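Student: below are the sequence and a predicted model; questions follow.
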Amino acid sequence: MQSVGSEDAYAQLRRCATWIFDLDNTLYPCTIGLFRQMDERMRAYIAAFLGMDEAAAFALQKDYFHTYGTSLRGLMNHHQMDPAPFLADVHDIDLSLLEADVVLEQALRQLSGRKLIFTNATTRHAERVLDRLGIGHHFTGIFDIVAADYRPKPTLAAYHALIDQFGIDPRDAVMVEDMALNLRPAAELGMTTVWVRTLSEHGQMGSDGDHIHHVADDLRDWLQAVTAVTVASGQDTADGSVD
């Protein structure tokens, strides 16, 4: 694991052609609580779908999440759930707590390279979140759970599908993610990895090991540090200028 704030640790990032960002709890702080809304909607949907109380639904939801990477994958495997209505319902949440993030927008603008979203959620949800944050114009593609054929991170097949769809050279790519476990396949494929460290128990699972190359306790601060190094080195920024 690289030390945070070291110029040597940032040097390799100057050459990377593709930046792959997770969405939820990565591009905004997990403390905002959006995932809590999704968690509650998921529990209620499972309870209604399977005719059980919410306590039993919650236990099943978490069991499938830990086993398959998403609760949905377990529900599809064991209960033949149609994913489309489930995904539409779970992501029908209030985004009013999300505000335009000027600092993040500026950091992304300074960051050289193509930028993509890789999420276990849906494209529609990603578009709504990016729009609220005011950063959607920086991303040239979204690879969602549907594009992955409902194979969630950290399933290796999802990463291969992402690479194939966007023509990514893993050795020239960076993956930024709040769930440490999801960075292991990326590192195995040759990507440089950045763990957005949170206090979430799920986020910290799998954080031991050399598959984490950089750590960001605050993504905005970390990106600002990286772009400051890039600009100081005289490398062009994403819009072709050096500020």
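Tutor: Thanks, I have the structure now.
Student: alpha carbons only for contacts and neighbour counts from here, please
Tutor: Fine.
Student: which one is Thr119 nearest to, not counting chain neighbours?
Tutor: In this structure, Thr119 finds its nearest non-sequential neighbour in Asp144, 5.0 Å apart by CA to CA, 6 or more residues apart in numbering.
Student: helix or strand next in line after the longest helix along the chain, which one?
Tutor: Counting residues, the longest helix found in the chain (DSSP state H) is helix 34-50. Downstream of helix 34-50, the first helix or strand assigned by DSSP states H and E is helix 54-68.
Student: run the angle between that following helix and helix 34-50 for me.
Tutor: Relative orientation of helix 54-68 versus helix 34-50 (axes from the mean of the first three to the mean of the last three CA atoms, to 10 degrees): 110 degrees.
Student: tell me what helix 54-68 is packed against?
Tutor: helix 34-50, helix 71-79 (3 or more CA pairs under 8 Å, 6 or more residues apart in numbering; DSSP states H and E).
Student: got another, please set it beside the one above:
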Amino acid sequence: MVELDIDKSVSLDLCIPLYKQYGTTMAGLRVVGYQFDYNDFHGFVHGRLAYEKLKPDPVLRNILLSLPIRKLVFTNGDMLHALRAMKRLGIKDCFEGVLCFETLNPTSATPLPSNKVEIFDIMKHLAHPEPGVELPRSPIPCKPNLDAMLHALKLADINPQTTIFFNDSVRNIQAGKKIGMHIVLVGTSERIKGADHALESLHNIK
């Protein structure tokens, strides 16, 4: 990933744990000291996605249009990524708006946190968490960070107490539950702690 000034030695062994810990790999990479242009990063990562595999979903579209409530997309991705996916699915006009990376972040990289740690220390902690030891927070706010989620809801004038949150991430739904939202876990019919409901498919929303 030379274009983003990220060393080639940074592999999935690092990226996946950072994604799980910080919500996005980008947020984690900033903690361990990498500097890069946010737009370049999104362009590189999302530019490799097979958007063409997404097909229009008229069933989901009709369900969304039939629900007489405010509907917004909340993603850690950037606006372009969200709009491309929604357009491919044929549901772009079903939502009032999109809460995304740009909603919560400046357009350029902020200074690195003063208490950033070395990659080795991060990996060691992720592999063997020590009680009472907290990793530094990322300068990139995103789900499942509670402050980031509350800030996004405030900007959109959304009351979490009267909101239904659909998500496929266990950490995100548990964070959503902590701030008072009604939770629906998507992608499985098995309900877990933090989820009020579980749907294998969004076609079962009603």
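Tutor: Looks like it came in fine. Bear in mind that the values here come from a model prediction, so they are computed numbers and not experimental data.
Student: TM-score, when you put one on top of the other?
Tutor: Once superposed, chain against chain, the TM-score is 0.76 (TM-score structural alignment, normalised by the length of structure 2); 170 aligned residues with a CA RMSD of 2.2 Å.
Student: isn't the residue nearest to Thr119 of structure 1 up against Ala121?
Tutor: Yes. Between Asp144 of structure 1 and Ala121 there is a contact at 5.9 Å, judged by CA atoms under 8 Å.
Student: where exactly do the strands run in structure 2?
Tutor: 72-74, 97-99, 164-167, 182-186, 197-199 (DSSP state E).
Student: grab the most central residue of structure 2 for me.
Tutor: Centroid-nearest residue in structure 2: Asn76, 3.2 Å away (criterion: CA atoms, centre = their mean).
Student: quick one: that one from Glu3 of structure 2, how far?
Tutor: 22 Å (CA to CA, to the nearest Å).
Student: then Tyr34 of structure 2?
Tutor: 12 Å.
Student: and if you look at Thr162 of structure 2?
Tutor: As judged by CA to CA, Thr162 of structure 2 and Glu3 of structure 2 stand 43 Å apart.
Student: now do Lys87 of structure 2
Tutor: Taken as CA to CA, the span from Lys87 of structure 2 to Glu3 of structure 2 is 28 Å.
Student: what's the answer for Ser189 of structure 2, then?
Tutor: 41 Å.
Student: repeat that for Leu153 of structure 2.
Tutor: 34 Å.
Student: what's the match for Thr192 of structure 1 in structure 2?
Tutor: Aligning on TM-score structural alignment places Thr192 of structure 1 opposite His182 in structure 2.
Student: contacting residues around that match?
Tutor: By CA atoms under 8 Å, 6 or more residues apart in numbering, the residues touching His182 of structure 2 are Pro160, Gln161, Thr162, Thr163, Ile164, Phe165, Gly176, Ala195, Asp196.
Student: hmm, the fourth one is touching Met181, no?
Tutor: Pointing back at Thr163 of structure 2 there. Yes. If you go by CA under 8 Å, Thr163 of structure 2 and Met181 touch, sitting 5.4 Å apart.
Student: tell me which of these two has more neighbours.
Tutor: Neighbour totals were compared for Thr163 of structure 2 and Met181, and Met181 leads with 21 against 17 (other CA atoms under 10 Å).
Student: skipping adjacent residues, who's closest to the more buried one in space?
Tutor: Pro160 (4.8 Å).
Student: burial measure for that neighbour, as a count.
Tutor: Neighbours of Pro160 of structure 2 using other CA under 10 Å come to 19.
Student: need the counterpart of it in structure 1.
Tutor: Checking TM-score structural alignment: Pro160 of structure 2 goes with Pro170.
Student: so who does that match touch?
Tutor: Counted by CA under 8 Å, 6+ apart, Pro170 of structure 1 has contacts Ile163, Ala186, Leu189, Gly190, Met191.
Student: confirm for me that the second one is in contact with Val176.
Tutor: No. The pair Ala186 of structure 1 / Val176 is not scored as a contact, 9.8 Å apart, by CA under 8 Å.
Student: hey, what's in contact with both of these two?
Tutor: Thr193.
Student: who touches the residue mapped onto Ile173 of structure 2 from structure 1 in this structure?
Tutor: Mapped onto structure 1 by TM-score structural alignment, Ile173 of structure 2 lines up with Leu183. Leu183 of structure 1 makes contacts with Pro154, Met175, Glu177, Thr193, Val194, Trp195, His211, Ile212, as judged by CA under 8 Å, 6+ apart.
Student: Serialize the strands of structure 2 to a markdown table and add fields for distance to Phe44 of structure 2.
Tutor: Listed next are the strands of structure 2 as a markdown table, based on distance: least, CA to CA, whole Å:
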| stretch | distance to Phe44 of structure 2 |
| --- | --- |
| strand 72-74 | 21 |
| strand 97-99 | 21 |
| strand 164-167 | 25 |
| strand 182-186 | 27 |
| strand 197-199 | 32 |
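Student: just name the most buried of these.
Tutor: strand 182-186 (a mean of 23; mean count of other CA atoms under 10 Å).
Student: compared with structure 1, how much does it deviate?
Tutor: Strand 182-186 of structure 2 differs from its equivalent in structure 1 by a mean of 0.4 Å after superposition (mean CA distance after the TM-score superposition for structure 1).
Student: quick check, Thr227 of structure 1 in contact with Gln106.
Tutor: No. Using CA under 8 Å, Thr227 of structure 1 makes no contact with Gln106, being 9.9 Å away.
Student: okay, the two: which has more neighbours?
Tutor: Thr227 (24 against 15).
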